[in-house]
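1. here's a sequence, model it:
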Amino acid sequence: MRPLLNEVQLLEDYLKGTLPEEQQLDVAVRLLWDQELQQKLARQRLAYKALRLFGRRQLRAELEAIHTRLFG
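-> Okay, here's the model as predicted:
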């Protein structure tokens, strides 16, 4: 995997809490000192939040369409 993709995967696993404890601590320490990594993590969190919001809106629209079909 390319280094950038590795970093994205690492941050994703960090956010999900699925890294082994030692690796989780390593990332936490890196985040204390590396502002660029902090910014990448913040952007990744924001991207996940946007995706969740979009998914909720999409689901709401689908449920409204079903309700309209069933109950006019």
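2. drop to CA atoms for contacts and neighbour counts, all remaining ones
-> OK.
3. in three-state terms, label the most centrally placed residue in the chain for me.
-> Nearest to the mean C-alpha position of the chain, by C-alpha atoms, centre = their mean, lies Y48 at 3.4 Å. Assigned with DSSP: H, G, I helix; E, B strand; the rest coil, Y48 falls in the helix class.
4. neighbours around E36, how many?
-> Residues lying near E36 (other C-alpha atoms under 10 Å) number 10.
5. want to put them side by side, so please do this one too:
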Amino acid sequence: METKPLITLLRYAAVCGNIVFVLWILFNAMDEGFRGTLPEKLSAIGLIGLLAVNSLLLLKKSTQNN
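-> Below you'll find the model as predicted:
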């Protein structure tokens, strides 16, 4: 059984999930008027950064495998 299409599908699903999660974080921040304590703001920025790096690495790996 060929697993490459399944891996590619899962890779793109993970990227889409990361994008939805980042949009959800940004929506909640906008809904609160970007108010929050410094640790909350730093953790949100850090989480968005990690999700962005994860997405970029997943996309980069998928283009290298082709």
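6. what's the TM-score here?
-> The TM-score (TM-score structural alignment, normalised by the length of structure 2) is 0.51; 44 aligned residues with a C-alpha RMSD of 2.6 Å.
7. counterpart of the residue nearest to the centre of structure 1 in structure 2?
-> Under the alignment (TM-score structural alignment), Y48 of structure 1 pairs with L51 of structure 2.
8. so what's the nearest residue to that match once chain neighbours are set aside up against?
-> Nearest non-adjacent residue to L51 of structure 2, counting by C-alpha to C-alpha, 6 or more residues apart in numbering: N18, 5.8 Å away. By C-alpha atoms under 8 Å, 6 or more residues apart in numbering, N18 of structure 2 lies in contact with 51-52, 55.
9. same thing but 10 Å
-> 12, 24, 48, 50-52, 54-55 (C-alpha atoms under 10 Å, 6 or more residues apart in numbering).
10. reformat those as TSV; add distance to L6 of structure 2.
-> Putting the contacts of N18 of structure 2 into TSV (distance: C-alpha to C-alpha, whole Å) gives the following:
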residue	distance to L6 of structure 2
Y12	10
W24	27
I48	26
L50	24
L51	22
A52	22
N54	19
S55	17
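11. which of the residues you listed sits closest to N66 of structure 2?
-> Y12 (14.3 Å; C-alpha to C-alpha).
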